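Enquirer: Dropping a prediction and its sequence here:
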Amino acid sequence: MPTPTRITPDSLRAAARTVLERDGRDGLTMQAVATALGVRAPSLYKHVRDRDDLVRVVVDDVSRELGDRLDVALADAGADAATAVRALAEVARRFAHEHPQGYALVFGPLPGSASPDRAALDHGAAALLEAARRLVGEEHALKAARTLTAWMHGFTSMELVGAFRLGGEVDAAWSYGLERIVAGLAADGRGRAG
């Protein structure tokens, strides 16, 4: 008789994220994840309460991974605030293309019982908040980070669903928009500092 698969937190997260990227949000079910792990669905209930808890586990994992990547980008960018913001935006965009379903899950509506861990969300936002603070100062950092996030998410979400249909180069539009956002925020930050 074969040895039953041992489910670990890491194997559960990995299987759930694989299922999500392959089958989308609606396909992220207890049965699909159990099948990916080579176990029966009831075995998962020892690790997650229900599907909403499974979704929460995935959102936490995606948020942490994105936060880790943003932390590295911030450290690699050096002291220049505008360079840091550009680097973080590029990393976030690349992440969205690599993990479109996970990205959409993090930025989409979730049932209350699937609300992610606050620490995971804070970690995901920390680097962007720090880059915004460097660019505009402490007082306006949260507003600047929200502005950047809204623009990046809006652009990336439209890009992922093929909504840019008027021609032209999407990468050039990204660069143009990012430069205008960074320049506008930086000018505001200089005006407030002076």
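Expert: That came through, no problem. Numbering: from 1, shown residues only.

Enquirer: hey, let's count contacts and neighbours off CA atoms from now on
Expert: Will do.

Enquirer: Ala96: neighbour count?
Expert: Residues lying near Ala96 (other Cα atoms under 10 Å) number 20.

Enquirer: doesn't Lys46 make contact with Met30?
Expert: No - using Cα atoms under 8 Å, Met30 is not in contact with Lys46; the gap is 11.9 Å.

Enquirer: Look at these two and report which has more neighbours.
Expert: Neighbours per residue (other Cα under 10 Å) separate Met30 from Lys46, with Met30 holding more: 22 against 9.

Enquirer: And that one, how far from Arg64?
Expert: With distances taken as Cα to Cα, to the nearest Å, Met30 is found 22 Å from Arg64.

Enquirer: was I right about Asp117 contacting Val58?
Expert: No - between Asp117 and Val58 there is no contact, the gap being 10.7 Å when judged by Cα under 8 Å.

Enquirer: Please identify which of those two sits among more neighbours.
Expert: Val58 (25 against 14).

Enquirer: Go ahead and confirm the more buried one touches Leu12.
Expert: No - Val58 lies out of contact with Leu12 (Cα under 8 Å); the separation is 9.2 Å.

Enquirer: Without its sequence neighbours, what residue ends up closest to Val91?
Expert: Nearest in space to Val91, with sequence neighbours left out and distances taken as Cα to Cα, 6 or more residues apart in numbering, is Leu70 at 6.6 Å.

Enquirer: what sits against that neighbour?
Expert: Neighbouring residues of Leu70 by Cα atoms under 8 Å, 6 or more residues apart in numbering: 88, 91-92, 124, 127-128.

Enquirer: okay, now the one to match up with it:
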Amino acid sequence: MTVPSRPAPSLPARTPRSRQILAVARDLLEAEGPEGLTMRRIGAALGIRAPSLYKHLPGKDGVRKALIADALLEIGTSLHEAVAATEESAGPAVRLLRAYRAYATAHPHLYRLCTVGELDRAALPAGLEEWAGTPFFLVAGEPYRAQALWAAAHGLAVLEIDNRFLPGSELDRTWASAAAFG
């Protein structure tokens, strides 16, 4: 299986200050969850007043959209690398789901921001969502199987993040079972 040579879509250019704001916003999101993602909290963490942030980003919604684009790029990069790897001990579906699980569980609040609720596709860089999901198609070989595999991975990720599996569940085996459908 080969990964298409199409590179990742580019994110919009950002100023050093907007990158700093987004880094602080991400740290707050990761540490405090969505409740921490306010312009007042971001400004306080940077030592500036919240209204000053609007010179660099168009409000909380703009921060959210930028974080979502960043997360999709990160997830897509991780998944493309996993599928392209030549690890002998695991097939592409196992590698794909391992990478997906690792990202979701390492960044649960960012993962939820990116994958739960309606997605403003018009706010994303052109082609980013499709590019990020392409590894599922590469593994599944067919669009509807790819969507089903992604839906299974997403469901498993959310259930694991929420600690909804029964105590004692061997989640490595559960994820490996999902990979068998890839």
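Expert: Sure, I can see it. Predicted model, so just to flag it, every value in this text is computed and none were measured.

Enquirer: Of all the helix elements in the first structure, which one is longest?
Expert: helix 51-77 (DSSP state H).

Enquirer: Counting neighbours, which bits of that helix end up buried?
Expert: 51-71, 73-74, 77 (16 or more other Cα atoms under 10 Å).

Enquirer: Next SSE downstream of it?
Expert: helix 81-98 (DSSP states H and E).

Enquirer: Secondary structure element holding Ala15 of the first structure?
Expert: helix 9-27.

Enquirer: In the second structure, what range does that helix match?
Expert: Mapped onto the second structure using TM-score structural alignment, helix 9-27 of the first structure covers residues 18-36.

Enquirer: now swap in stretch 40-56 of the first structure and tell me
Expert: Taking TM-score structural alignment, stretch 40-56 of the first structure hits residues 49-65 over in the second structure.

Enquirer: where's the aligned residue in the second structure for the residue nearest to Val91 of the first structure relative to Leu46 of the second structure, distance?
Expert: Aligned counterpart of Leu70 of the first structure in the second structure: Leu79 (TM-score structural alignment). Between Leu79 of the second structure and Leu46 of the second structure the distance is 33 Å, computed by Cα to Cα.

Enquirer: Met39 of the second structure now?
Expert: 10 Å.

Enquirer: still on that earlier bit, run through who's touching the match of helix 9-27 of the first structure.
Expert: Under Cα under 8 Å, 6+ apart, the answer for stretch 18-36 of the second structure is 37, 41-42, 45-46, 53, 56-57, 63, 66-67, 107-110.

Enquirer: Only the buried members of those residues: can you turn that into a ChimeraX selection?
Expert: Buried subset of the contacts of stretch 18-36 of the second structure, written as a ChimeraX selection, criterion 16+ other Cα under 10 Å:
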select :37,41,42,53,56,57,63,66,67,107,108,109,110
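
Enquirer: any idea which of the contacts of stretch 18-36 of the second structure is the one closest to Ala157 of the second structure?
Expert: Taking Cα to Cα as the measure, Pro108 is the one of the contacts of stretch 18-36 of the second structure closest to Ala157 of the second structure, at 8.8 Å.

Enquirer: Just tell me what that closest one corresponds to in the first structure.
Expert: With TM-score structural alignment as the criterion, Pro108 of the second structure matches Pro100.

Enquirer: Surely its match is in contact with Glu159?
Expert: No - assessed by Cα under 8 Å, Pro100 of the first structure is found out of contact with Glu159, at 10.6 Å.

Enquirer: Kindly provide the distance from Tyr144 of the second structure to Gly182 of the second structure.
Expert: Distance from Tyr144 of the second structure to Gly182 of the second structure, by Cα to Cα: 11 Å.
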